[in-house]
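Trainee: Sequence and predicted model, in that order:
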Amino acid sequence: MTHKREALLHKNGQPMRAILIAAALLTGASAAQALPLASTSPQTQASSPAPASAFERDRQAILAQVGDYRVRFNMRETVGLQADYQPLEPKTSGGTEIVRVVHDTGDRISLQHILVMYHEGQTILVKHWRQDWTYQPETVLIYAGPDQWTLTTVSAEDRRGAWSQTVWQTDDSPRYGGVGRWSYDNGMTVWTSGPTWRPLARRDAVRNPVYDRYLGTNRHVIRPGGWVHIQDNVKMTGRDGGEPRAMVQEDVVNTYDASAAFEPKPGDDYWAATKAYWAEVRAAWDAVITRDGGVHVQEVADTGAVTSAALMEMADKINAGELTTEAAAERARALINEATRP
């Protein structure tokens, strides 16, 4: 099978471009209440021989997610929790994706995902989500809606031996953050988060569903030939301003299988051309978070944060040689400052 046939596939063979965007844009919408960070108890030591240090073993587990992958996204509402709610039919999609190290300073690791697809002679590139890992974090950025993320203190007990994972959207605006620990029991290498509030993903936000937030738990499982991202989401509603009410449980299993059946170079070329720009964008978001103790930014169901379309378009222009990094970075800073104005 050629790499063109390894392009993004949908189980019904629908047009690829629309499905690509639907799978790629991890956006948020609507409100949630701030959730206290759940305490995560230390995990039992693995029975296999101990590495030089538990810290380094964790680091290598995080870095094992770097590579070139055939990805399958499998989302399934399983159990309706209200009498008047019928779970949706399962939704599946897939693609080819590269994961690259943005930076690694020992106790801080950042990984960037970039979708690299081929369809009918065209190369389709989408800067996808980013995951940042911090060892024994003092704070973590959590979703606190509406359109609000708050920098929240992690207690000394909860951060001891733990790693935070913060997930960012395609334009490097925030999505969700959580704290958990790596475990190595029974031959498995797994990071498990505490429960975290999240805004709706694009697949749900565009439908204007009865629920308006998730309460989710993450697991990252490292396995031979790749890794798996497993989410246990309870979709909830709180639009009446009262206590959030659980509507349905959802299982999400995103499988990353190492693949040499597609050409990753266009994704690497894109990243080489735009990484300086995206570093400036990240710095602009970080400055707002530091200034405000979090960030308030409007979410748009079909495009992500209100900043998404413009920030992504400028990166495409840099990659095409139509815009300089310096000019784009200046515009990006102004756009982010305007969008996050209190």
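Mentor: Cool, got the structure. Residues are numbered from 1 along each chain as shown.
Trainee: all contacts plus neighbour counts: C-alpha atoms, from now on.
Mentor: Will do.
Trainee: where exactly do the helices run in the stretch 151-300 of the chain?
Mentor: 156-159, 202-205, 265-292 (DSSP state H, counting those that start in this stretch).
Trainee: Out of the ones you listed, which one sits most buried?
Mentor: Of all the helices of the stretch 151-300 of the chain, helix 202-205 carries the top mean neighbour count, a mean of 21, counting by mean count of other C-alpha atoms under 10 Å.
Trainee: Report all helices and strands that it contacts.
Mentor: Helices and strands touching helix 202-205, by 3 or more C-alpha pairs under 8 Å, 6 or more residues apart in numbering; DSSP states H and E, are helix 16-24.
Trainee: Quick check: chain neighbours aside, which residue is closest to Val206?
Mentor: Ala301 (5.3 Å; C-alpha to C-alpha, 6 or more residues apart in numbering).
Trainee: Could you check how far that neighbour is from Glu56?
Mentor: 39 Å (C-alpha to C-alpha, to the nearest Å).
Trainee: who has more neighbours, those two?
Mentor: Neighbour comparison, Ala301 and Glu56: the larger count goes to Ala301, with 23 against 13 (by other C-alpha atoms under 10 Å).
Trainee: can I assume the more buried one is in contact with Arg202?
Mentor: Yes: using C-alpha atoms under 8 Å, Ala301 is in contact with Arg202, at 6.0 Å.
Trainee: structure B:
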Amino acid sequence: MLKTPSRLAIAACFALACVASPALADGPIADRGEAVEKAHFQKDRETILAMAGDYKVRFDMQESTPWMEGYEPLDRKLSGGYESVRVIEDTGTKIVLQHLLVVGPEGEEFVIKHWRQDWEYEPEKILAYTGPNTWEWKEMPERLRNGRWSQTVYQVDDSPRYAGWGEWQDSQGIRRWRSNWTTRPLARRDAVRNPIYDRYEGINRHQLTPTGWIHWQDNTKMMPDAGAEDGLKPVVQEYVLNTYNAFDGYNTGAADAYWAATKTYWDAVRDKWDEVAEANGGITIEEEAETGTVISGRLLTIGTELQEGQIAEDAAIAEARALIEQATAPGAARSATEPAGQSDY
């Protein structure tokens, strides 16, 4: 005769499942042997590089479950556009993808430098968002590095936005990457509303599709709460699905022309941000809801002026480096708790 488990045993089983499952999902990857590891690494690289191309993009954002009594979720927001994604660095273990928005009517197109994603294989540390105006180096646990890639996302001016790490896996015939839980500053769509929440705690997924790829975000919008264990409490859940479908029926040459004219300038900007992060153990800089960092608007304008021949390259680089140096100097950033953002995505 089968013995019926007690309520206590059932409760213990459920408790163990709730605790163990996420830990197992993010547990160490056992050594699979040199040949298998190399095969996985090459397949990972091919998948990341496959995200480069020209796309028609659809951005679908939807608040869903309120976690706070009385909170009314926002209406669904849809937008889109044309975006070219280019590989601007590939060292083997590091791949950098630059996104370039092409906007405007035919014959009058102009380019907006958009977000950037850096993929790094088995990194020792990541530059993570830790609160208003602040990003800090966080060690990636050594036992979890094997076989994993970090993804660091940067804002339109190449300042950091968020970082996470995860493993590329095949399941149900689909190639997927899922991040650990990552903290992010608010996007512009939320920051400009001066909401009660001031950050996202989210999981990011990247998946290839037959026509391109998707970036899926599962975000919990959080607000400060001195009474909570970690100083934060959830407000509402949000699901974001960014769909990139291969499409070249727009002026893709505008993106390449912009990058050809500004590449050296943006290389220098990235180098300066890296220099500051290494010297200071991270980056602290004031942000604005509308634009991201307080120097974002000028850094982007310099790029446009450079493309149009209104400023010399050496002068553009010198001004950009000085702006970053001044804006990240100790005491330059206020201790405000107002939310910050950059793009709607």
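Mentor: Good, I have the coordinates. Being a predicted model, the structure only gives us computed values, none of them experimental.
Trainee: Please pull up the equivalent of Asp26 of structure 2 in structure 1.
Mentor: Matched to structure 1 by TM-score structural alignment, Asp26 of structure 2 sits across from Thr40.
Trainee: related to what we said a few turns ago, what about the residue nearest to Val206 of structure 1, distance to Met117 of structure 1?
Mentor: Distance from Ala301 of structure 1 to Met117 of structure 1, by C-alpha to C-alpha: 24 Å.
Trainee: Ok, Lys275 of structure 1 next?
Mentor: 20 Å.
Trainee: before we move on, what about Ser259 of structure 1?
Mentor: For Ser259 of structure 1 relative to Met117 of structure 1 (C-alpha to C-alpha), the value is 13 Å.
Trainee: So for those two, which sits in the more crowded spot?
Mentor: Met117 (28 against 19).
Trainee: What's the match for that one in structure 2?
Mentor: Under TM-score structural alignment, Met117 of structure 1 pairs with Val103 in structure 2.
Trainee: isn't its match right up against Glu109?
Mentor: Yes: counting by C-alpha under 8 Å, Val103 of structure 2 touches Glu109, with 5.5 Å between them.
Trainee: Confirm that Ala320 of structure 2 sits in a helix.
Mentor: Yes: when DSSP: H, G, I helix; E, B strand; the rest coil is applied, Ala320 of structure 2 is found to be in a helix.
Trainee: So it is in contact with Val269, correct?
Mentor: Yes: if you go by C-alpha under 8 Å, Ala320 of structure 2 and Val269 touch, sitting 6.6 Å apart.
Trainee: Do a quick rundown of the strands in the stretch 51-200 of structure 2.
Mentor: Taking DSSP state E, counting those that start in this stretch as the criterion, the stretch 51-200 of structure 2 contains strands spanning 53-66, 77-90, 94-103, 110-121, 125-131, 134-139, 149-154, 160-171, 174-179, 182-184, 199-209.
Trainee: Could you say which one of those comes nearest to Gly231 of structure 2?
Mentor: strand 125-131 (11.4 Å; C-alpha to C-alpha).
Trainee: Superposed on structure 1, what's the mean shift for the closest one?
Mentor: Once fitted to structure 1, strand 125-131 of structure 2 is off its aligned match by 0.6 Å on average (mean C-alpha distance after the TM-score superposition for structure 1).
Trainee: That strand: which residues count as buried?
Mentor: Under the neighbour-count criterion of 16 or more other C-alpha atoms under 10 Å, strand 125-131 of structure 2 has Lys125, Ile126, Leu127, Ala128, Tyr129, Thr130, Gly131 buried.
Trainee: isn't there a helix covering Ala316 of structure 2?
Mentor: Yes: using three-state DSSP, the assignment for Ala316 of structure 2 is a helix.
Trainee: Which residue of structure 1 sits opposite it in the alignment?
Mentor: By TM-score structural alignment, Ala316 of structure 2 lines up with Ala328.
Trainee: Report the contact partners of that match.
Mentor: Shown in contact with Ala328 of structure 1 (C-alpha atoms under 8 Å, 6 or more residues apart in numbering): Tyr277, Met314, Ala315, Ile318.
Trainee: For Ala52 of structure 1, state which of these is nearest.
Mentor: Minimum distance to Ala52 of structure 1 across these is 37.2 Å, recorded for Tyr277 (C-alpha to C-alpha).
Trainee: Tell me if I'm right that the closest one and Ala315 touch.
Mentor: Yes: the criterion here is C-alpha under 8 Å, and Tyr277 of structure 1 meets it with Ala315 at 7.3 Å.
Trainee: circling back to that earlier point, what's the separation between the residue nearest to Val206 of structure 1 and Asn233 of structure 1?
Mentor: Ala301 of structure 1 sits 19 Å away from Asn233 of structure 1, taking C-alpha to C-alpha as the criterion.
Trainee: do Thr153 of structure 1 as well
Mentor: From Thr153 of structure 1 to Asn233 of structure 1 the distance is 24 Å (C-alpha to C-alpha).
Trainee: more neighbours, these two?
Mentor: More crowded of Thr153 of structure 1 and Asn233, by other C-alpha under 10 Å: Asn233, with 22 against 14.
Trainee: corresponding residue for that one in structure 2?
Mentor: Using TM-score structural alignment, Asn233 of structure 1 lines up with Asn219 in structure 2.
Trainee: Spit out the contact partners of that match.
Mentor: Taking C-alpha under 8 Å, 6+ apart as the test, what Asn219 of structure 2 contacts is Tyr200, Glu201, Gly202, Ile203, Gln237, Glu238, Tyr239, Val240.
Trainee: from these, which is closest to Ile48 of structure 2?
Mentor: Closest to Ile48 of structure 2, out of all of the contacts of Asn219 of structure 2 and judged by C-alpha to C-alpha, is Ile203, at 17.9 Å.
Trainee: quick one, what contacts the closest one?
Mentor: Arg178, Ser179, Asn180, Trp181, Thr182, Gln217, Asp218, Asn219.
Trainee: same deal with Lys56 of structure 2?
Mentor: Lys56 of structure 2 touches Gly80, Gly81, Tyr82, Glu83, Tyr244, Asn245, Ala246, Phe247, counting by C-alpha under 8 Å, 6+ apart.
Trainee: Same question for Gly53 of structure 2.
Mentor: Gly53 of structure 2 touches Ser84, Val85, Arg86, Ala246, counting by C-alpha under 8 Å, 6+ apart.
Trainee: By neighbour count, which of those wins?
Mentor: Ser84 (29 neighbours).
Trainee: Just give me the match in structure 1 for that one.
Mentor: In structure 1, Ser84 of structure 2 lands on Ile98 (TM-score structural alignment).
Trainee: Looks like its match contacts Leu111 (just checking).
Mentor: No: assessed by C-alpha under 8 Å, Ile98 of structure 1 is found out of contact with Leu111, at 10.0 Å.
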